[in-house]
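**Q** Whatever this is, show me its structure:
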Amino acid sequence: IDRRLYPAEFCSKLDFMDYVWVQYAFYDEGYMHGVLAIKTSFRESMGMYAETLPSALEHLSKAYKITQKRLDGPKAASDAAIAGVTILAIYQLVHGHVETGLVHFAGLCRMIQLRGGLAKLMKHNRKSDGDSKHVVLTEYRIDLEFALQSGLPLRFGAAEVPVNSNTIKTRLISPTHTKLYEHGGNAELICILSDATAFTNLLNTTDEASRLDPLDFSEQAFSLIHRLIDFAPLHLSRPTNLTENLLQLALLAIMTNSLPNYTTDARRYELLAKELKKAIQRQVAFTNVHWKLLLWAVFVARVSIFHETQDERIMPTIMNICQNLDIDSWVQIRQVLGGYCWLHVTHDTGAIEIWEKVKAMEEVHKQ
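**A** Below you'll find the model as predicted:
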């Protein structure tokens, strides 16, 4: 499961027997039933869609009963109580029950407030620094997930979780980013793009000897996603500037690949996919198109949150963009993608597949 939570290509292996959330399952019955409710929601090992199976409901019922009893007692804001509500919120996320999950999360936020907030919870946690950071990053990550799925603003502030600034290299504003700014891009958003590019560049050069600590990886990824959602939540007023709108959505799409995921259910980001699809369509119809940005955004969408069933609609768009840029090879495509935020290890294969489909379509049109 650690390979799902922390990508093996970029992260060192985590000893799950020392992982605080696993330890809870050994000594807290309510949390254990919550974990089992998630595990038994899958007919196969943590990779298919979650189902509401009888065995899962049995464990879920026990988890609710034990957690509610604890919440009604004097230890309603204890570590164990927070863990119990956390696993119930994760269960709802896994099943796509966002509204129910938000109810749990609202209660969880109140419990954390009673403990002084995320930062204080980590600082004064009685466990080791690593364990306390695991706890806080999990709550932080759940906040991001609910914001992405519901479109609502984040509940925790960016300053709640300290980020290790030594993980990524110093921000560098490249010529590509400067052109975006000249094209009407927001300065704050360009800075996020530059930081995200520095992060992905670091990951692109990671090898077996230089893999990141899982916590450092999570801190950086979560911080970037937090800044992007803060810039413009998905369900509220969207940026009127078409370049800003497309850039923010594409960055969110590519960064979602860094979020821990228990299933292969891509439907959890339907709202983001819908907004990105509209942004691409508007950019195509725009009189002053930023073609390279659009090319990058379309490929990002395809390798992250779009489904293969949308390929027939995407391919003509890619053909049109490439004609305007006078591009006719994967080498040229890769050069454009590399100028933005792109993960070669995880994204090149999917991008090459769609490019080969585009070339095949071109051959058919020539006949």
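
**Q** hey, let's count contacts and neighbours off CA atoms from now on
**A** OK.

**Q** show me what contacts the most centrally placed residue in the chain?
**A** With distances taken as C-alpha atoms, centre = their mean, the chain has Thr256 as the residue nearest its mean C-alpha position (2.5 Å). Neighbour list for Thr256: 225, 304 [criterion: C-alpha atoms under 8 Å, 6 or more residues apart in numbering].

**Q** same thing but at 10 Å, please
**A** Contacts for Thr256 were tallied using C-alpha atoms under 10 Å, 6 or more residues apart in numbering; they are 144-145, 148, 221-222, 225, 250, 269, 304-305.

**Q** out of those residues, who's nearest Arg110?
**A** The closest of those to Arg110 turns out to be Leu144 (C-alpha to C-alpha; 16.8 Å).

**Q** Near the closest one, how many other residues are there?
**A** By other C-alpha atoms under 10 Å, the residues close to Leu144 number 25.

**Q** Kindly report the same for Ala158.
**A** 16.

**Q** before we move on, what about the one 5 residues further on?
**A** Residue neighbour count, defined by other C-alpha under 10 Å, stands at 17 for Val163.

**Q** do the same with Leu137
**A** Leu137 has 19 nearby residues by other C-alpha under 10 Å.

**Q** Now do the contacts for the closest residue to Asn257 other than its chain neighbours.
**A** With C-alpha to C-alpha, 6 or more residues apart in numbering as the criterion, Asn257 has its nearest non-adjacent residue at 6.6 Å, and that residue is Ser304. The neighbours of Ser304, taking C-alpha under 10 Å, 6+ apart as the test, are 250, 252-257, 266, 269, 273, 346-347, 350.

**Q** To compare against the first, here's the next sequence to fold:
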Amino acid sequence: WLPFVMSDVTLLHTMLLLSASHCRSVHGPNVHAIDTITLRGWAIRGINESLLDRTKLASDELVAAVFNMATYEAIFGDRDTYILHMSGLRRLVEHRGGLARLGLDGLLERTLLWIDSNASLIMGFDDFCFPKAMFPSVYSHPPPDPQTF
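**A** A predicted model of the protein is given here:
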């Protein structure tokens, strides 16, 4: 996973944003001097640039960056922005040809379903953003576990 994350600056920015935000939520606002607002801006700018680049559009790195941003919004942000990221993620997955076409030997697919399961619970949704009827998968949504999300 780490070499994959390090292979793309936008994906790295999203992971740093999640990590810095989590660290701050656990240890308090003065635990580090990382400007998460700037980091969030870099991540969003990188995602937007990747969406305009035919070589990066719907790449595994872009899919992972967007699901990281959706995770960030589910935990630290707001519902509307989470929905925006998940809607974009649905379009990326459709563009790729479905969940089974995501890479890393099923890791991205399983991670996306885990995020969908946990974020749906946290956000109070009645259904998943990636329901099995619309997005067939050999994997099932895992039971949500907010303690590990």
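
**Q** Show me what the residue nearest to Asn257 of the first structure lines up with in the second structure.
**A** The alignment leaves Ser304 of the first structure without a partner in the second structure, by TM-score structural alignment.

**Q** Now Glu109 of the second structure. Nearest residue, chain neighbours left out?
**A** Of all residues not flanking Glu109 of the second structure in the chain, Leu99 sits nearest, at 5.7 Å (C-alpha to C-alpha, 6+ apart).

**Q** correction: Glu51 of the first structure
**A** Closest residue to Glu51 of the first structure apart from its sequence neighbours, by C-alpha to C-alpha, 6+ apart: Ser41 at 5.1 Å.

**Q** The residue nearest to Glu109 of the second structure maps to what in the first structure?
**A** Residue pairing (TM-score structural alignment): Leu99 of the second structure is matched to Leu118 of the first structure.

**Q** what about its match, how many neighbours?
**A** Using other C-alpha under 10 Å: Leu118 of the first structure sits among 24 other residues.

**Q** roughly how far apart are it and Thr67 of the first structure?
**A** Leu118 of the first structure sits at a distance of 21 Å from Thr67 of the first structure (criterion: C-alpha to C-alpha, to the nearest Å).

**Q** Also Thr176 of the first structure?
**A** Counting by C-alpha to C-alpha, the gap from Thr176 of the first structure to Thr67 of the first structure is 52 Å.

**Q** ok, back up a step: now list the buried members of the contacts of Ser304 of the first structure.
**A** Buried members of the contacts of Ser304 of the first structure, scored by 16 or more other C-alpha atoms under 10 Å, are 250, 252-257, 269, 273, 347.

**Q** picking that back up, when Thr176 and Thr67 of the first structure are compared, which one has more neighbours?
**A** Higher neighbour count among Thr176 of the first structure and Thr67: Thr67, with 23 against 14, using other C-alpha under 10 Å.

**Q** wait, isn't that one in contact with Glu29?
**A** Yes: here Thr67 of the first structure reaches Glu29: they are 9.3 Å apart, a contact under C-alpha atoms under 10 Å.

**Q** any shared contact partners between these two?
**A** With C-alpha under 10 Å, 6+ apart, Thr67 of the first structure and Glu29 have common neighbours 80, 84.

**Q** Leu16 of the second structure pairs with which position in the first structure?
**A** The equivalent of Leu16 of the second structure in the first structure is Leu36 (alignment by TM-score structural alignment).

**Q** er, Arg45 of the second structure actually
**A** Counting by TM-score structural alignment, the partner of Arg45 of the second structure is Lys65.

**Q** Its match contacts Gly30, correct?
**A** Yes: the pair Lys65 of the first structure and Gly30 qualifies as a contact (C-alpha under 10 Å) at a distance of 7.9 Å.

**Q** Isn't Val103 of the first structure up against Ala89?
**A** Yes: shown here, Val103 of the first structure and Ala89 form a contact pair, counting by C-alpha under 10 Å, at 8.4 Å.

**Q** okay, the two: which has more neighbours?
**A** Neighbour tally, Val103 of the first structure and Ala89, criterion other C-alpha under 10 Å: the higher count belongs to Ala89, 26 against 11.

**Q** need the contact list for that one.
**A** Counted by C-alpha under 10 Å, 6+ apart, Ala89 of the first structure has contacts 34, 83, 97-98, 100-108, 139, 142, 146.

**Q** can we see that at 8 Å?
**A** Neighbouring residues of Ala89 of the first structure by C-alpha under 8 Å, 6+ apart: 101-102, 104-105.

**Q** Out of those, which is nearest to Lys278 of the first structure?
**A** Nearest to Lys278 of the first structure out of these is Leu102 (C-alpha to C-alpha; 26.5 Å).

**Q** Looking at the second structure, name the residue matched to that closest one.
**A** In the second structure, Leu102 of the first structure lands on Ile83 (TM-score structural alignment).

**Q** Find the residue closest to that match in space, skipping its chain neighbours.
**A** Once flanking residues are discounted, Ile83 of the second structure sits nearest to Ala70: 7.8 Å by C-alpha to C-alpha, 6+ apart.

**Q** Roughly how far does the one you found sit from Arg40 of the second structure?
**A** Counting by C-alpha to C-alpha - Ala70 of the second structure and Arg40 of the second structure are separated by 12 Å.

**Q** Are we agreed that Ser61 of the first structure is in a helix?
**A** Yes: assessed by DSSP: H, G, I helix; E, B strand; the rest coil, Ser61 of the first structure belongs to a helix.

**Q** What is the burial count for it?
**A** Ser61 of the first structure: 15 surrounding residues under other C-alpha under 10 Å.

**Q** Would you check how far apart it and Gly34 of the first structure are?
**A** 9 Å.

**Q** measure the match of Arg45 of the second structure to Pro74 of the first structure for me?
**A** Noted for Lys65 of the first structure: a distance of 16 Å to Pro74 of the first structure, by C-alpha to C-alpha.

**Q** which residues are in contact with stretch 93-104 of the second structure?
**A** In contact with stretch 93-104 of the second structure (C-alpha under 8 Å, 6+ apart) are residues 58, 60, 63, 106, 108-109, 135-138.

**Q** Could I get the residues you listed in CSV, plus columns for neighbour count and distance to Ser25 of the second structure?
**A** Putting the contacts of stretch 93-104 of the second structure into CSV (neighbours: other C-alpha atoms under 10 Å; distance: C-alpha to C-alpha, whole Å) gives the following:
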residue, neighbour count, distance to Ser25 of the second structure
Ala58, 22, 31
Asp60, 20, 28
Val63, 26, 25
Gly106, 16, 30
Leu108, 20, 26
Glu109, 23, 27
Phe135, 15, 33
Pro136, 13, 35
Ser137, 18, 34
Val138, 10, 35
